[in-house]
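J.: Sequence first, then the predicted structure, then my questions.
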Amino acid sequence: MEPNDTISEAPAPPPTPARPRPRGRTALLIAAAALLGVSGGTAVGYGIQAQRPPTPLPALSQTELAYPAKALPADKTPAPLPASQDRRVRTDGDLRKLLVDRPAGWSDDEEADWLDDGWMTVGSLAREFKNEAHMFEYFIESDVRRIAGAAWRKGEHREAEIRLVQFSSGVDTAAADFADGQRSYMSASENGAGNEGDAVEGSGSGRYYVYGVERKPGYEPFYRARAVMHRGDIMIEINLYDTRPISKKDIRTLAERQLERV
């Protein structure tokens, strides 16, 4: 077949015409019937309702008020909670006093330059993340109030770091959101511990993790454990580092003691 040759095709069937909409008198009859049906149904409904007995309305008065009409006398006013039971009194005070006591055998880490008299700046915390600028903006928008911390050493290689990140009390979920975000990647092996961790008793969603050992030629093995939890407006983070294995008991005990303090 030559390129210029053409192939005859069968003619396409004509399109099916659309059904025309009713016009003229037919349309008027349909509209009138529809209107009559609606009107008739409405009339029947009103007739049935009119034959039913009226439904009584609920009483507007109350038997008694849910609060006293006047203030209680001084001798009947309940005493305020003691400071040991009033959490707001404790968390509004010196946040550093809520840090767990340094265990026996540990000493303060004088080389912890991220601390200044037990306080940590928002900038220092943001610098610990890969995207420093983004995290700094996140902390400001989340209304971080203050950060207290502690750094200890035991022997030549074991180190401990504790941070209490407190958010303004008006932002109810900020501490929980920050803790959830930190736990969200801990099961990954690249940036996290590579496991789901274990629950910290009494913490709700708090968990502690023991990382797998990290080995590099020319370096001692590196072990790490971490706990992430929150209570109220405070997010709690604990890290342990060592060149020797860290047991689950080590990080769990420290996490439980810190949680009790907050």
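T.: On my side now, so go ahead.
J.: going forward, measure contacts and count neighbours with C-alpha atoms only.
T.: Fine.
J.: Show the end-to-end separation of stretch 214-223, please.
T.: 7 Å (CA to CA, to the nearest Å).
J.: What are the buried residues along that stretch?
T.: Burial within stretch 214-223, assessed by neighbour count using 16 or more other CA atoms under 10 Å, is assigned to 222-223.
J.: so how far is that stretch from its chain's centroid?
T.: Remark: stretch 214-223 is offset 35 Å from the chain centroid, using CA atoms, centre = their mean, to the nearest Å.
J.: Identify the residues contacting that stretch?
T.: 211-213, 241-246 (CA atoms under 8 Å, 6 or more residues apart in numbering).
J.: which other helices and strands contact the lengthiest helix in the chain?
T.: Taking DSSP state H as the criterion, the chain has its longest helix at helix 24-51. Contact partners of helix 24-51 among helices and strands, from 3 or more CA pairs under 8 Å, 6 or more residues apart in numbering; DSSP states H and E: none.
J.: what element comes up after that helix heading to the C-terminus?
T.: helix 87-91 (DSSP states H and E).
J.: Next, the buried residues of that following helix.
T.: In helix 87-91, counting by 16+ other CA under 10 Å, buried: 90-91.
J.: Now do the strands in this structure.
T.: Along the chain, counting by DSSP state E, strands occupy 107-108, 144-154, 158-167, 198-199, 207-210, 223-231, 234-242.
J.: Can you check which of those strands gets nearest to L35?
T.: L35 sits nearest to strand 158-167 of all those, at 63.8 Å, using CA to CA.
J.: What helices and strands are in contact with that closest one?
T.: Counting by 3+ CA pairs under 8 Å, 6+ apart, strand 158-167 packs on strand 144-154, helix 174-183, strand 234-242.
J.: and the contacts of stretch 214-223 as CSV, adding distance to D177 and neighbour count?
T.: As requested, the contacts of stretch 214-223 are exported to CSV (distance: CA to CA, whole Å; neighbours: other CA atoms under 10 Å):
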residue, distance to D177, neighbour count
Y211, 23, 20
G212, 26, 17
V213, 29, 14
Y241, 26, 18
D242, 29, 20
T243, 32, 17
R244, 33, 14
P245, 31, 17
I246, 28, 19
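J.: just those residues now: which is nearest E111?
T.: Once CA to CA is applied, the member of the contacts of stretch 214-223 that ends up nearest E111 is Y241, at 14.6 Å.
J.: Got another one to weigh against that:
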Amino acid sequence: MEATEAVEPAQNTPAPVPDPGPEPPARPAPRRRGTVRTLALIAVAAVIGLVGGTAVGYGVQADREPTPLPPLNQPGLAYPKPLPKGQKRTPLPASQDRQAKAQGDLRKLLLPKPAGAKKDPYAEDVDGWMSVDTFAGMFTNPGGLLKGELGNEIRRIAATSWTDGKHRRTHIRLIQYRGGVSRGAEWFAEDQHAYLPGEDYADGEGSPIKGSAEGRSYVFPVDRKPGYLDLYEARAVFHRGDIAVEIFIVDSKKISEKEIASLAERQLGRL
């Protein structure tokens, strides 16, 4: 048996490389889809179209006749309603007409003195009337208050006062302002309500007066000083129409909330 000669592979022979085939054709460069100039032209055209359309729309609307509103579906809304033929409206009697009552003698609207009470000898009213300058002199800044009240068209002041018991004194003032556009009575009451709750006065918000929109009554803390009697004070402030009302009770004995509230409600009822 013949020996087979081993064939050794050739050393450093490169491996065969596969044929890649023919080269693919070169791709053409992509075309540009537009230019900056084209975009600018389109934008300008859009703006011109918008402005032109708006102008035409306004022009068309301006040339049209106004469209009338539809008639109301409730023809009976007119007020006051007309009376039947031959009938006339009768005015309110003076006892029910608040305006007529306020235009008369203002002193008649003041509460009368209680039975057994006496006229206060230190009262500052004269025959039931108080002058505006006397009224202003009761405040810490008389000149400023007088100027303000004249600007608010103050008209007149009716006042009454009495003593009841050993040291109790009661004062009521009706401060009337001119009607029309003036809101003097309302403003006066608001000014009093602004400072009365302070710690130097009632030191509290007070209590609402029944029947009044904004009226309040206040009972002050007792004022004690060596060598003097204790001082108790209560006030009520409200307004009705063109009349502002101030009520004061001063005593050396305690004043109840019920007492000042009752007095205020009775005075309000007379207005």
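T.: Okay, I see it. Remember, it's a predicted structure, so these values are computed and weren't measured experimentally.
J.: what's the span of stretch 106-124 of structure 1 from first residue to last?
T.: Span of stretch 106-124 of structure 1 from end to end, CA to CA: 24 Å.
J.: tell me which residues of that stretch are tucked away?
T.: Buried residues in stretch 106-124 of structure 1 (16+ other CA under 10 Å): 109, 115, 118-120, 122.
J.: again with stretch 164-178 of structure 1
T.: With the criterion 16+ other CA under 10 Å, stretch 164-178 of structure 1 contains buried residues 164-167, 169, 174-176, 178.
J.: what sits up against that stretch?
T.: So stretch 164-178 of structure 1 is contacted by 95, 99, 142-149, 229-237 (CA under 8 Å, 6+ apart).
J.: Can you name the residues that contact A227 of structure 1?
T.: 206-209, 236-239, 251-252, 255.
J.: same question, I147 of structure 1
T.: Here I147 of structure 1 is in contact with 95, 119-122, 163-166 (criterion: CA under 8 Å, 6+ apart).
J.: Which two among those are spaced furthest apart?
T.: L95 and V122, at 15.1 Å, using CA to CA across these.
J.: who touches L145 of structure 2 in this structure?
T.: Contacts of L145 of structure 2 (CA under 8 Å, 6+ apart): 136, 139.
J.: What is the aligned counterpart of S95 of structure 2 in structure 1?
T.: Counting by TM-score structural alignment, S95 of structure 2 lines up with S84 in structure 1.
J.: which among the buried residues of stretch 106-124 of structure 1 gets closest to E128 of structure 1?
T.: For these, the nearest to E128 of structure 1 is V122 (10.3 Å; CA to CA).
J.: what residue of structure 2 matches up with that closest one?
T.: Looks like V122 of structure 1 aligns to V132 there (TM-score structural alignment).
J.: do I234 of structure 1 as well
T.: Checking TM-score structural alignment: I234 of structure 1 goes with I243.
J.: ok, how many other residues are close to that match?
T.: 27 (other CA atoms under 10 Å).
J.: Distance of it relative to A136 of structure 2?
T.: 17 Å.
J.: so stretch 258-269 of structure 2 corresponds to what in structure 1?
T.: Going by TM-score structural alignment, stretch 258-269 of structure 2 sits over residues 249-260 in structure 1.
J.: which parts of that stretch are buried?
T.: Neighbour-count burial for stretch 249-260 of structure 1 [16+ other CA under 10 Å]: 251-252, 254-256, 258-259.
J.: so can I have a markdown table of those showing distance to F136 of structure 1?
T.: Below are these laid out as a markdown table (distance: CA to CA, whole Å):
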| residue | distance to F136 of structure 1 |
| --- | --- |
| I251 | 28 |
| R252 | 30 |
| L254 | 28 |
| A255 | 26 |
| E256 | 29 |
| Q258 | 26 |
| L259 | 26 |
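J.: okay, which residue is most central for structure 1?
T.: Centroid check for structure 1 by CA atoms, centre = their mean gives D177 as the closest residue, at 3.2 Å.
J.: still on that earlier bit, need the contact list for the closest residue to the match of S95 of structure 2 other than its chain neighbours.
T.: Spatial nearest neighbour of S84 of structure 1, chain neighbours left out: R90 (7.6 Å); criterion: CA to CA, 6 or more residues apart in numbering. Listed by CA under 8 Å, 6+ apart, the contact set of R90 of structure 1 reads 83-84, 98.
J.: Just the closest of those to R153 of structure 1, please.
T.: Nearest member of those to R153 of structure 1, counting by CA to CA, is L98, at 19.5 Å.
J.: counterpart of the closest one in structure 2?
T.: L98 of structure 1 maps onto L109 in structure 2, by TM-score structural alignment.
J.: Report the spatially nearest residue to the one in structure 2 that sits across from K154 of structure 1 in the alignment, omitting neighbours in sequence.
T.: Under the alignment by TM-score structural alignment, K154 of structure 1 pairs with D164 in structure 2. In this structure, D164 of structure 2 finds its nearest non-sequential neighbour in A117, 4.9 Å apart by CA to CA, 6+ apart.
J.: E159 of structure 1 too?
T.: R153 (4.6 Å).
J.: What residues does the one you found make contact with?
T.: 106-109, 159-160.
J.: Check S212 of structure 2 too.
T.: S212 of structure 2 neighbours (CA under 8 Å, 6+ apart): 238-240, 268.
J.: Closest to P75 of structure 2 out of the residues you listed?
T.: For those, the nearest to P75 of structure 2 is R240 (35.7 Å; CA to CA).
J.: so who does the closest one touch?
T.: 185, 212, 268, 271.
J.: Including distance to D200 of structure 2, could those go into TSV?
T.: Formatted as TSV, the contacts of R240 of structure 2 follow (distance: CA to CA, whole Å):
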residue	distance to D200 of structure 2
A185	24
S212	25
L268	27
L271	31
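J.: Just these: which are in helices?
T.: Filtering the contacts of R240 of structure 2 for helices - DSSP H - leaves 185, 268.
J.: Could you check what's spatially nearest to F136 of structure 1, not counting adjacent residues?
T.: That would be A126: by CA to CA, 6+ apart, it lies 5.2 Å from F136 of structure 1.
J.: Tally up the residues packed near that neighbour, please.
T.: By other CA under 10 Å, the residues close to A126 of structure 1 number 18.
J.: Over to S142 of structure 1?
T.: Counted with other CA under 10 Å, S142 of structure 1 comes out at 17.
J.: Show me what it aligns to in structure 2.
T.: Checking TM-score structural alignment: S142 of structure 1 goes with N152.
J.: Appreciated, that's everything.
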